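> What would the 3D arrangement of this be:
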Amino acid sequence: MPRYDFAGRVSVVTGGASGIGAAIAERLRADGATVVVWDLPQAVRDLPPALACAVDVTDRASLAAATQATLARHGRMDHLVHSAGYAGPTVPLDDYDPAEWQRIVDVNLVGSFNVCRAVVPAMRRADAGRIVAIASLAGKEGTPNATAYSAAKAGVIALVKALGKELAATGVRVNAIAPAAVRTALLAQMAPAHVQTMVDKSPMGRLGEPQEVAELAAWLCSDACSFSTGAVFDLSGGRATY
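As a prediction, this is how the structure comes out:
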C-alpha cells in the first residue's frame, strides 16, 4: 500500500469512532497524522480528550466549540474527513415518517454544510487543506426505498462540487467519495433484503471494506491530490455507470 507523510498534520474525522470513519482515522494515524475524532458524546467518551470532541453535526454550536478546541490544542486543521452519517429505515416514500425523513436530511446534508462551515474559515486563513466528504452511490443512482438517504447524499455531492469551485483558487481541495455498500454497522439499519440487493448489483459480487474507503481518503488528503477538486470518486466494485 502507498504511504504518505502526514507528520505534523492535524486530521479531523467526523464519525471517526466507528465504521468507515474509524478506518480512515486509523489510516491517517498510520501515516503520522494527529487525528482528532469528532463524534457523538457516547462515542468519544473513552477517547483521550485532546484527540476527541463531542459533536452533533446538526448542532452548529457544538461544531463551533469543537473547531475552537481543536485549533487551541493543535494550532491547525489540515484535513477534514466528514464521515458522520445516518441511513435510517428502508421503506417506500409514502411510508416514511416525515420526522424521520427530516432527520436523515438534517444529519447527512445539513450536517455536511454545518461541518464545512465550521472548518473552512481556518483552511482559508491557512490557504491549505483537504476536505473529503463521504457521500454514497445512492446519491448518484437513487436507491429504491431509501429516498431520503439518496436525496441527502445527492445534496452532499452537489455541495462538494460547489465548494470545490469556491475554493479552487486557494490551496484547499474539496472532494467526495461515493461508495456502494460497505461492510459496517450502518448496514444494520437497513433491511437484509435491501443490503442483498445492493450486493447483487455489484459486478464484483461483494460489499466494500472500510479499509478500501480509507485508502482512497488517504490519497485525497495527501499533497499528491493537487489537481482534483469538486470531484466525486466512485468506490463501487464496478457498479457505478457514470
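> When you work out contacts or count neighbours from here on, use the C-alpha atoms and nothing else.
Fine.
> next structured bit after the helix ranked longest in the chain?
In terms of residue count, the longest helix belonging to the chain (DSSP state H) is helix 147-166. Past helix 147-166, further along toward the C-terminus, the next helix or strand under DSSP states H and E is strand 172-179.
> packing partners for that following strand?
Of the remaining helices and strands, those touching strand 172-179 by 3 or more CA pairs under 8 Å, 6 or more residues apart in numbering; DSSP states H and E are strand 129-134, helix 147-166, helix 210-221, strand 231-235.
> Another for comparison:
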Amino acid sequence: MSEPPDISTSDPFLQAKLEALAEFAAGAGHEINNPVATIVGRAELLLKGETNPERRQALLTIGAQALRIRDMIGDLMLFARPPKPELQSLNLVEVADGVLRKLDETLRAKSLSVVRQVQSVVPIVADPVQLRIVISNLLLNSVNASAVGGSISVSCSSLEADSRRSAVFTVKDRGVGLSAVERKHLFDPFFSGRQAGRGLGFGLCKCWRIVEQHGGQIDCDSSEDDGTTFRVTWPAAD
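Model prediction:
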C-alpha cells in the first residue's frame, strides 16, 4: 500500500476550511470591486480633459493600479465562486502538452528541462479552460521552485480504485521543498511563499476549487531533500 500524501484536498478539515475562506472571499471581493470600478471610471474621465504631463502620468498610474486590483479580485472570485464548468470529453495528455508548449519560453528562461512520462490515460470530462488553468498553475509553481538548469517531471497516467477510474496528472520539481508553514497554508488564497522562491497564493486555491468542482482531488508530497510533487486525480468519463 502506498504512503498517504502529506497534504490532500480530500481531508475533511481542509475542505471545511477552504469552503469558509471561499465564502469570506466572495463577500470581500464583491465589496472591494464596486469602489475599484468607481476609481477606474473617474481616472479615465479625468484623463480625457487633462493636458498636464505630470498629472496625466499620475492618473494613468492610478488607473493601472486600480485595474491590477480588479484582476486580483477576479482571481479571488474564481476561487470563491467559479463559473459552472462547460464539460467536454478531453484527452488529458493533449491538454497538458498544449500547456507545456505555451510555457516553452518560461521554461527556457530558466534552462529547465521537462521529463515527460505518459502511460495509457482514460478520457476525462472537464471544462477545457479550467483544466488548462489547473495544469498551468501547477507547472508554474514548479518552475518558480526550481533552480536554474534544473528539471521538472510531468506524467499522465490512469488509476482504478474502488471500481472508479481516474486520470492522474503529476508534476514534480526538485526545488527546496515546502516549509512547515507553507504546508499548513498551502491552499490559502491570502498566503504567499514567494519569500522562499515559491509562488503560492491564488494559483493553488484556484486549482483546488476547479478540481473540487469536477469531483477530483489534489495531493501534495514535499520534502526538503526531494522537492515537491503535486498529483491531480480527475474522474474518468463514463
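> so what number do they get for TM-score?
TM-score for the superposed pair, counting by TM-score structural alignment, normalised by the length of structure 2: 0.23. Supporting figures: 90 aligned residues with a CA RMSD of 5.9 Å.
> which one of the helices and strands packed on strand 172-179 of structure 1 is the most hemmed in?
For those, the stretch with the most neighbours on average is strand 129-134, a mean of 26; neighbours defined as mean count of other CA atoms under 10 Å.
> tell me which residues of the helix or strand that comes right after that one are tucked away?
Moving toward the C-terminus from strand 129-134 of structure 1, the first helix or strand encountered (DSSP H and E) is helix 138-141. The neighbour-count check on helix 138-141 of structure 1 (16 or more other CA atoms under 10 Å) flags 138, 139, 140 as buried.
> From residue 152 of structure 1, how far out is the last one?
The reference is to residue 140 of structure 1. Using CA to CA, to the nearest Å, one obtains 11 Å as the distance from residue 140 of structure 1 to residue 152 of structure 1.
> residue boundaries of the strands in structure 1?
Per DSSP state E, structure 1 has strands spanning 10-14, 34-39, 52-54, 79-82, 129-134, 172-179, 231-235. These are given in chain order.
> again with structure 2
Assigned by DSSP E, structure 2 shows strands spanning 7-8, 88-90, 113-118, 124-126, 151-161, 164-173, 217-223, 227-235.
> Tabulate those (TSV), appending mean neighbour count.
Shown next, in TSV, are the strands of structure 2 (neighbours: other CA atoms under 10 Å):
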stretch	mean neighbour count
strand 7-8	18
strand 88-90	15
strand 113-118	13
strand 124-126	22
strand 151-161	17
strand 164-173	22
strand 217-223	20
strand 227-235	22
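> can I get those in CSV with distance to residue 132 of structure 2?
Converted to CSV, those look like this (distance: least, CA to CA, whole Å):
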stretch, distance to residue 132 of structure 2
strand 7-8, 21
strand 88-90, 11
strand 113-118, 17
strand 124-126, 10
strand 151-161, 14
strand 164-173, 12
strand 217-223, 15
strand 227-235, 13
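> Would you tell me which of the ones you listed gets closest to residue 209 of structure 2?
Taking CA to CA as the criterion, residue 209 of structure 2 comes closest to strand 217-223 out of those, the separation being 9.6 Å.
> Can you name every helix or strand that the closest one contacts?
Taking 3+ CA pairs under 8 Å, 6+ apart as the contact definition, the neighbouring helices and strands of strand 217-223 of structure 2 are strand 7-8, helix 202-213, strand 227-235.
> If we use 7 Å, what do you get?
In this structure, strand 217-223 of structure 2 makes packing contacts with strand 7-8, strand 227-235, judged by 3 or more CA pairs under 7 Å, 6 or more residues apart in numbering; DSSP states H and E.
> ok and it relative to strand 164-173, angle-wise?
Regarding strand 217-223 of structure 2 and strand 164-173, their directions subtend 30 degrees when assessed with axes from the mean of the first three to the mean of the last three CA atoms, to 10 degrees.
> for strand 217-223 of structure 2, the distance to its chain's centre please.
Mean C-alpha position of strand 217-223 of structure 2 versus that of the full chain (CA atoms, centre = their mean, to the nearest Å) differs by 14 Å.
> State the distance from the residue nearest to residue 153 of structure 2 when sequence neighbours are not counted to residue 8 of structure 2.
Of all residues not flanking residue 153 of structure 2 in the chain, residue 115 sits nearest, at 4.6 Å (CA to CA, 6 or more residues apart in numbering). In this structure, residue 115 of structure 2 and residue 8 of structure 2 are 24 Å apart, going by CA to CA.
> which non-adjacent residue is nearest residue 22 of structure 2?
In space, not counting the residues next to it along the chain, residue 22 of structure 2 is nearest to residue 80; the distance is 4.3 Å by CA to CA, 6+ apart.
> Helices of structure 2, residue ranges please.
Under the criterion DSSP H, structure 2 carries helices at the ranges 12-48, 53-80, 92-102, 104-109, 128-145, 180-184, 202-213.
> Now do the second one: distance to the chain's middle.
Its chain's C-alpha centre and that of helix 53-80 of structure 2 lie 21 Å apart, by CA atoms, centre = their mean.
> How about the contacts made by the residue nearest to the spatial centre of structure 2?
The residue lying closest to the centre of structure 2 (CA atoms, centre = their mean) is residue 203, at 3.0 Å. Contacts for residue 203 of structure 2 were tallied using CA atoms under 7 Å, 6 or more residues apart in numbering; they are residue 137.
> State the distance from it to residue 128 of structure 2.
17 Å.
> My read is that the residue nearest to residue 22 of structure 2 contacts residue 24, right?
No: taking CA atoms under 7 Å as the contact criterion, residue 80 of structure 2 and residue 24 are not neighbours in contact, 8.1 Å apart.
> circling back: format the helices and strands packed on strand 172-179 of structure 1 as CSV; extra columns: distance to residue 200 of structure 1.
Below are those laid out as CSV (distance: least, CA to CA, whole Å):
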stretch, distance to residue 200 of structure 1
strand 129-134, 22
helix 147-166, 19
helix 210-221, 19
strand 231-235, 16
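> Show me the one of the ones you listed that comes nearest residue 104 of structure 1.
Across those, closest to residue 104 of structure 1 is helix 147-166 (CA to CA), at 6.3 Å.
> by contact count, what packs against the closest one?
Contact partners of helix 147-166 of structure 1 among helices and strands, from 3+ CA pairs under 7 Å, 6+ apart: helix 98-105, helix 138-141, strand 172-179.
> Brilliant, that's me finished.
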